[in-house]
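Undergrad: Could you look at this predicted model? Sequence included:
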Amino acid sequence: MSHLLERPAAGATDQVPPPRDRARLLRRQRRSRWDMRLAPYLYISPFFVLFALVGLYPLLYTGYLSLFDWDRAAYVRGEFVGLANYAFVLGDPVFRKTLVNTFSIFVMSSIPQVVIAVVVAALLAGNLRGRTVWRMSVLLPFVVAPTAAVLIFGSLFADRYGLANAVLAEVGLEPIRWHVERWWSHAAIAGMVNWRWTGYNALIFLAAMQAVPRELYESAALDGAGRVRQFLFITLPLIRPTMIFIIVTSTIGGLQIFTEPRLFDDSPAREGGPNQQYMTTTLYVYARGIEDQFYGRASAAAWVLFVIIILVVALNFAITRAVTRRSVR
């Protein structure tokens, strides 16, 4: 009887694995846990490694150069000057003028660009005939090479024979010297930026609008809300993350504008016009660093621009979140 009780029950499958198999199983479990913890970081690490090499290192090295003078004759780093380069840049009237030019072009381009992109996206989200063709067509300006676009608009806004002045002459207005008058040159450059980027941002807004549940619009329509009220109280609040993303990226790009003012005029005065009337801050960095070879001052100007962009982006982010939260309430 006792011998029978010591036998395992019939059908029992629980068996204790040998010590070697148990150790192997424990090692496999540990590797599995570490794999779950480290795998996400390993997957995204190539971006951060590449960013550290081509983004973070140049940024830090630029800050290092901004604290030194530069021997232009020997092409070597000179003596340590501390914040003297920053004092020169902040006291330079040309640099202050470039800041005004940069913010002027930024306001003329980024604000209308975002507003028009939202409106275009709302129209493309409707029931249009051939809407696929329309959605593809708004991206065509973005496909055009920036240099080609700038050359086209440079001819469009030519001082004597441009199409813009020809239209003004037809309606009895005086021609505008687009490359000489400061604020009109800003408007022309902002027009190039808007033409190239509005369609791209409109497609991003369109993708966000299509993700909004249709049931919300149907419920609002049953409650008597028209299309305008649906757009203001349903669409805009629900695409808030996308709108913040577009505003942040437009701010960064608008304050770093370089190609359009650099190629706007093909005259020998290539630094934003003869009186720097449309010279942006990035053009100032280029002129001081590449043409004048004042690398310390150019590095200081680049860091000042970097700090300004961070502050403006943070301000835009806070204002956008406050406005959208109030609209939701």
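TA: All right, it came through fine.
Undergrad: CA atoms for contacts and neighbours, from now on please.
TA: Will do.
Undergrad: Now the residue most central in space within the chain: which helix or strand?
TA: Centroid-nearest residue in the chain, with C-alpha atoms, centre = their mean: residue 249, separated by 2.5 Å. Residue 249 is located in helix 240-255, with elements delineated by DSSP states H and E.
Undergrad: contacts for that helix?
TA: In this structure, residues lying in contact with helix 240-255 by C-alpha atoms under 8 Å, 6 or more residues apart in numbering are 102-103, 105-106, 109-110, 114, 201, 204-205, 208, 309, 312-313, 316-317, 320-321, 324.
Undergrad: for stretch 220-229, same thing?
TA: With contacts defined as C-alpha under 8 Å, 6+ apart, stretch 220-229 is touched by residue 230.
Undergrad: which parts of that stretch are buried?
TA: For stretch 220-229, burial by neighbour count (16 or more other C-alpha atoms under 10 Å) applies to residue 220.
Undergrad: about what we covered before: out of the contacts of helix 240-255, which sit inside helices?
TA: With helices defined by DSSP state H, the entries of these inside them are 102-103, 105-106, 109-110, 114, 201, 204-205, 208, 309, 312-313, 316-317, 320-321, 324.
Undergrad: ok, structure two:
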Amino acid sequence: MSVQLDARPPTPAAPPGRTTRLHRLSRMDLRWSPYLLIAPFFLLFAIFGAYPLGYTLWVSLHDWDLLGSDPTFVGADNYTALLADSDFWHAVVNTLGIFVLSTLPQLLAALWLANLLNRQLRARTGWRMAVLVPNVTSTAAVAIVFGVLFGREFGMVNWLLDLVGVDAIDWKSNRYASWFAISTMVDWRWTGYNALIFLAAMQAIPRDLYESAAIDGAGRIRQFWSITAPLLTPTIIFVAIISTIGGLQLFTEPRLFHSGPNPIRGGPLRESQTMTMYMFENAFAPYYNFGYGSAVAWLLFVLIAAVATVNVLVIRRLGNGGRKGGRG
């Protein structure tokens, strides 16, 4: 019997210095690689987010018309004048009114639509893709189409109202009617997008819970309120935060909904002028008061931050309540 020996020479051991260096590099890689991977986002945010935000605050403390003159420091004069400006508070009320009319119906409709798409439907993939069509449609095209639909003389909405005996409504000249029309446009465009977010969260819920509930005799409605809704609470709050930020920054829809010589005013009597439209009107044409417009932008930022803080507190409270309930 012959024994074959491995003719390959043994691998020489690494020098102690090299082993220590490799170990140190490995530890540095594990420690610093995550920071290097996320650094590009924070770098871009610092350039295109933090710096413009700080610069806008600096500009809001100056009087600057953007037409060649140097900025003049005026302190808090822009904010003082802004808080006493009736047009500004008119825009704040318009912003909050459109936000309330659009956000709550949008979330409820998205939740209902996601619940339907979560069932065993024929061609359900096609239906799920179809709900994204409004979101991928150009905002300008959507605003123009809805502007025609809500036209006073030849609009389809007034034609349908006339069939049931309701007089024609001037959607673009009536303040509350314009709120409703713009809110309808926003709901149509974003409901499907939010529905897909809810649907993704519903897909993550274990099916065993529904099977156990069905065995216990719970119907679809009972299963939704007892299983789906509680487990979707974090997702509902997330969608509410995103919808809140978008609703308070509304610009394109009300800007394009109105036609006329000066549509940035949101109608002849500023029926639907939002805070972003008011900011644009003052910072650029026709007033070119960049300092005043920057003050509007900062108050809008404060409003959004306040609403976001309230949402964070709600999330923490719900989370703490869930953990306490679990312990009990």
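TA: Looks like it arrived, so ask away. What you see is a predicted model, and the numbers here were worked out from it, not measured in a lab.
Undergrad: Report the TM-score for the pair.
TA: Between these two chains, after superposing, the TM-score reads 0.91 (TM-score structural alignment, normalised by the length of the second structure); 313 aligned residues with a C-alpha RMSD of 2.0 Å.
Undergrad: just to revisit the earlier point, superposed on the second structure, what's the mean shift for the helix holding residue 249 of the first structure?
TA: Taken against the second structure, helix 240-255 of the first structure registers an average deviation of 0.9 Å after superposition, with mean C-alpha distance after the TM-score superposition for the first structure.
Undergrad: and the helix or strand that that helix is followed by, which stretch of the second structure?
TA: Toward the C-terminal end, the helix or strand that comes next after helix 240-255 of the first structure (DSSP H and E) is helix 259-263. On the second structure, the counterpart of helix 259-263 of the first structure by TM-score structural alignment is residues 252-256.
Undergrad: What of stretch 59-67 of the first structure?
TA: Taking TM-score structural alignment as the measure, the second structure aligns residues 53-61 with stretch 59-67 of the first structure.
Undergrad: And the contacts of that stretch?
TA: In this structure, residues lying in contact with stretch 53-61 of the second structure by C-alpha under 8 Å, 6+ apart are 71, 73-78, 290-295, 297-298.
Undergrad: Of those residues, which is the nearest to residue 280 of the second structure?
TA: residue 293 (6.8 Å; C-alpha to C-alpha).
Undergrad: Need the counterpart of the closest one in the first structure.
TA: The pairwise alignment with the first structure assigns residue 293 of the second structure to residue 298, based on TM-score structural alignment.
Undergrad: Pull out the buried members of the contacts of helix 240-255 of the first structure.
TA: The buried subset of the contacts of helix 240-255 of the first structure - by 16+ other C-alpha under 10 Å - is 102-103, 105-106, 109-110, 114, 201, 204-205, 208, 309, 313, 316-317, 320-321, 324.
Undergrad: how about the helices in the stretch 101-250 of the first structure?
TA: For the stretch 101-250 of the first structure, the helices defined by DSSP state H, counting those that start in this stretch occupy 131-137, 140-143, 146-156, 163-170, 182-210, 214-222, 227-230, 236-238, 240-255.
Undergrad: Just put the ones you listed in a markdown table and tack on distance to residue 48 of the first structure.
TA: As requested, the helices of the stretch 101-250 of the first structure are arranged in a markdown table below (distance: least, C-alpha to C-alpha, whole Å):
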| stretch | distance to residue 48 of the first structure |
| --- | --- |
| helix 131-137 | 33 |
| helix 140-143 | 27 |
| helix 146-156 | 28 |
| helix 163-170 | 46 |
| helix 182-210 | 25 |
| helix 214-222 | 38 |
| helix 227-230 | 41 |
| helix 236-238 | 30 |
| helix 240-255 | 19 |
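Undergrad: Burial-wise, tell me which of those comes out on top.
TA: Of the helices of the stretch 101-250 of the first structure, the one with the most neighbours on average (mean count of other C-alpha atoms under 10 Å) is helix 182-210, at a mean of 21.
Undergrad: Was I right to think residue 284 of the second structure contacts residue 290?
TA: Yes: at 6.9 Å, residue 284 of the second structure counts as touching residue 290 under the criterion of C-alpha atoms under 8 Å.
Undergrad: Just give the closest residue to the equivalent of residue 159 of the second structure over in the first structure, not the sequence neighbours.
TA: By TM-score structural alignment, residue 159 of the second structure lines up with residue 166 in the first structure. Once flanking residues are discounted, residue 166 of the first structure sits nearest to residue 175: 7.8 Å by C-alpha to C-alpha, 6 or more residues apart in numbering.
Undergrad: what residue of the second structure takes the place of that neighbour?
TA: By TM-score structural alignment, residue 175 of the first structure lines up with residue 168.
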